[in-house]
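Asks: Show me the folded form of this:
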Amino acid sequence: MTVFTTAGPPSLDDPGLAGHYLRLIGDGDEYGAVGIVTDLLDQGTRPQRIMLELIAATQARVGELWAANEWSIAREHAATAISERALAAVAARTATRPTRGRITVACVDGEWHALPVRILAEMLRLDGWRTDYLGANVPGPHLVTHLHQTGPDAVALSCMITTRLPRAHAAITACRSVGIPVIAGGRGFGADGRYAHRLGADAWAATAADAVTRLARDWPPPFSDPGDATFLGDDEYTHVVRHRADLLRTALSRLSGAYPGAAAYDQRRRDATAEDMGHIIDFLAAALYVGDPSVFTDFITWTRDVLTARGVPPIALETGLGLIRDQLRDYPRAAAMLAVPRVGSAT
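Replies: Okay, here's the model as predicted:
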């Protein structure tokens, strides 16, 4: 069966294949998407290439389409589910006997982006690891229980969203306290892995392929005392986290007075506004935790672009920042971060 519509068998070197696969998952065509990956396997394409160059690369494009408001969240979720099925089809066709050791692969507590870490798990399995894939949103205590039960040689932790860094820190510390080294991955740790090292991870990998190479060639790393890890979080971070609900409730109660357009919001837009302002507080807390304002300012820049694509004027975001800043005037680092983005002047 050949599902690709151009002449000849499908090839990852064909520039049209990625677009064709994107259209299939965007249209909910699971049969066609799975057909492409099985045809590629039949043609002798290495499964690692299919995972990285087709499935992972297309998933990144799906995220871009959602951010640009070209795809709905429902369409994005449906497409992701089909790519998970395509990945499962690749995995079902590739059996590899474990030869290296045992590794636990998981998303940190509160992290729901499971497809990237599932791809990593399958690539490690193909490289000879006995892989325990725990999936999304693994609470730290349950992760540690699993480690005691299985005794792996390593843990691979994924964090895609920076707001999960405090929980990632707790998980890394817990793993290392029982003598198991951690390799971290995911954009939540920073483009260069700076937060992974700051949180005590033994190694960081920018991509799944990098992780496979590091674990095969340079593992285990020299083990340091887990007690030497830098303490993170201070009174400002603690205040923001403990008073998150109050900060959000007060900001929302004052929104209509500060931004008259909010008075006309229906329930859907009020809920979306509450969610957005909650994210602002969470990213502020994460920036305070790791001591890096760019965690917050980069998020605000991204949020401004997303809201603009959805027709929300920049002044709405700036007003929300001001309402939170007004409540944190006694906390200089938090107030300074909230004062940095001048979204109104960016348009």
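Asks: switch to C-alpha atoms for all contacts and neighbour counts from now on
Replies: Will do.
Asks: Distance from the host helix or strand of residue 148 to the middle of the chain?
Replies: Using DSSP states H and E, residue 148 maps to helix 140-150. Chain-centre distance of helix 140-150: 22 Å, with CA atoms, centre = their mean, to the nearest Å.
Asks: With stretch 113-122 instead?
Replies: That offset, for stretch 113-122, works out to 11 Å (CA atoms, centre = their mean).
Asks: quick one more, to check against the first:
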Amino acid sequence: MSNRAIHIDDASGRPEDDARLLTPARGDERALPWVDELWTAVRAGDEFSAVDVVDEALDSGLGPETLLLDVIGAVQRKVGIEWAANRMSVADEHAATAINDRVIASLPTRRPTTPRGRVTVACVDQEWHALPARLVAETLRLRGWRVEYLGAQVPTAHLIGHLHRTGPDAVCLSSSLPTRLPHAHSAITAVQAVGTPVMVGGLAFGADGRYARLLGADAWAPDARAAADRLAAGPLLQPPPAHQAIDDLPHLADQEYTMVAKSSTRLVRDTFHRLEERLPVMRDHTDEQRERTAEDLAHIVHFLTAALYVDASEIFTDFLTWTAEVLAARGVPAQCLLPGLELLAEQLRDFPRARRLIDAGRNALATSLDPRHAGRTP
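Replies: All right, here's what the predicted structure looks like:
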């Protein structure tokens, strides 16, 4: 395994061309110079200059929504890409995200004279990527909605208690990491059980919203503008009657997800110890390297369990190939992932779905390392 941990944070995509990243989502070319200026301030860690850029952009006539989504949103996407490409440290990425959050807070707000309705915006339990949800909340406010923004990592029970007190017209749930999909599913079904429709968004639900539909959400939006447009179009569908997770996901009846999830700590521990036995070089690693290797293994197991939950191999394979790219940017050979996958497969030999997912992951890695291996199972 690698000697550098995979930091699963706002960097949630593959490195792309910078010009494409900085192109406004709806083609407002007026945003481009302000993106460059805000990026310069954010990269320098200069919060005051970042706020000045926002004020100047507004004074120049740039619309608040364009500023929010096509300037601040574009800069945040670039932050993630720069981290993945190893051009920003974890600390730098966190500092940049904090500045963007502060810049959003500096935007002027006004009370709508006739609110469209009331919406609660929250991240699902254990989802700490709050900025995408924040962009949705602020866009809805700009469009005239009364919004309760609950932020990151909202436990489902607390969310339901809040809904009982406030009675919103809809709930918008955000999740960036597929590993949170089981929590998202619990939140969706719990919110619907109290009679409130749910719209979801974020990278966790797939680029086309396939996991939103699979988990029974009433609506899905690919971005903040689409979320606001959908809510403006009329009420969401009424939630279905109360039901259990297995009603949406009958494959859970095989208990593989439950058993692998419950044994995840043991799987990581045993795989780590077997790696040490198989790869003597690991015995010379520092404590920090050993800790990071264990973290890498934990991420692999967590994405494997998420893939088991929704029965989707692409969740696991996409994570592994993205991880290989991140490691390569840090000078760590992606081949180091293969021994860990082999050892996991040995331990999960009695779990056919898990074995198929691991085989798919190994094949995806082999293909990314050498396209001539496409279609083969390592």
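Asks: related to what we said a few turns ago, which residues in the second structure does the helix holding residue 148 of the first structure align to?
Replies: Alignment of helix 140-150 of the first structure against the second structure: residues 156-166, by TM-score structural alignment.
Asks: what's the average distance of that stretch to the first structure?
Replies: Stretch 156-166 of the second structure differs from its equivalent in the first structure by a mean of 0.5 Å after superposition (mean CA distance after the TM-score superposition for the first structure).
Asks: Quick one: residues in contact with that stretch.
Replies: Identification of contacts with stretch 156-166 of the second structure by CA atoms under 8 Å, 6 or more residues apart in numbering yields 124, 125, 186, 187, 190, 191, 194.
Asks: Closest one of the residues you listed to residue 101 of the second structure?
Replies: Proximity of these to residue 101 of the second structure (CA to CA) peaks at residue 124, which lies at 18.9 Å.
Asks: what's near enough to touch the closest one?
Replies: 152, 153, 154, 155, 156, 173, 174, 175, 180, 183, 184, 187.
Asks: and the second one, how many neighbours does it have?
Replies: Residue 153 of the second structure has 17 neighbouring residues, counting by other CA atoms under 10 Å.
Asks: Assign it to helix, strand or coil.
Replies: coil (DSSP: H, G, I helix; E, B strand; the rest coil).
Asks: Kindly indicate which of the contacts of residue 124 of the second structure lies nearest residue 321 of the second structure.
Replies: Of all the contacts of residue 124 of the second structure, residue 180 has the smallest distance to residue 321 of the second structure: 19.4 Å, by CA to CA.
Asks: re earlier: list the buried ones in the helix holding residue 148 of the first structure?
Replies: 140, 143, 144, 147 (16 or more other CA atoms under 10 Å).
Asks: ok, now stretch 49-57 of the second structure?
Replies: Residues of stretch 49-57 of the second structure classed as buried: 49, 50, 51, 52, 53, 54, 55, 57 (neighbour count, 16+ other CA under 10 Å).
Asks: From residue 81 of the first structure, how far out is residue 21 of the first structure?
Replies: 14 Å (CA to CA, to the nearest Å).
Asks: higher neighbour count, those two?
Replies: residue 21 (23 against 16).
Asks: what lines up against that one once you look at the second structure?
Replies: So residue 21 of the first structure corresponds to residue 38, using TM-score structural alignment.
Asks: contacting residues around that match?
Replies: 50, 53, 54, 71, 72, 75.
Asks: Among those, which ones are in helices?
Replies: 50, 53, 54, 75 (DSSP state H).
Asks: okay if I get those residues as CSV plus distance to residue 313 of the second structure?
Replies: Below are those laid out as CSV (distance: CA to CA, whole Å):
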residue, distance to residue 313 of the second structure
50, 41
53, 43
54, 42
75, 31
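Asks: I'd like to know how many residues surround the equivalent of residue 117 of the first structure over in the second structure.
Replies: Using TM-score structural alignment, the partner of residue 117 of the first structure in the second structure is residue 133. Burial of residue 133 of the second structure is recorded as 26 neighbouring residues (other CA under 10 Å).
Asks: Residue 11 of the first structure now?
Replies: Neighbour number of residue 11 of the first structure under other CA under 10 Å is 18.
Asks: Please report how far it lies from residue 46 of the first structure.
Replies: Distance from residue 11 of the first structure to residue 46 of the first structure, by CA to CA: 11 Å.
Asks: just residue 97 of the first structure next, same as before
Replies: From residue 97 of the first structure to residue 46 of the first structure the distance is 17 Å (CA to CA).
Asks: same thing with residue 15 of the first structure?
Replies: Distance from residue 15 of the first structure to residue 46 of the first structure, by CA to CA: 18 Å.
Asks: Please apply the same query to residue 288 of the first structure.
Replies: 43 Å.
Asks: So between those two, which is more surrounded?
Replies: residue 288 (24 against 13).
Asks: residues in the second structure matched by stretch 54-74 of the first structure, start to end?
Replies: Taking TM-score structural alignment, stretch 54-74 of the first structure hits residues 71-91 over in the second structure.
Asks: Okay, buried residues for that stretch please.
Replies: 71-85, 88.
Asks: Which one of these is nearest to residue 344 of the second structure?
Replies: Once CA to CA is applied, the member of the buried residues of stretch 71-91 of the second structure that ends up nearest residue 344 of the second structure is residue 84, at 25.8 Å.
Asks: Let me know whether the closest one touches residue 328 as I believe.
Replies: No: with contact defined as CA atoms under 8 Å, residue 84 of the second structure does not count as touching residue 328 (10.0 Å).
Asks: what residue is smack in the middle of the first structure?
Replies: The first structure has residue 160 as the residue nearest its centroid, 1.9 Å off, counting by CA atoms, centre = their mean.
Asks: For the aligned residue in the second structure for that one, give its distance to residue 140 of the second structure.
Replies: Alignment note (TM-score structural alignment): residue 160 of the first structure maps to residue 176 of the second structure. Using CA to CA, residue 176 of the second structure is found at 19 Å from residue 140 of the second structure.
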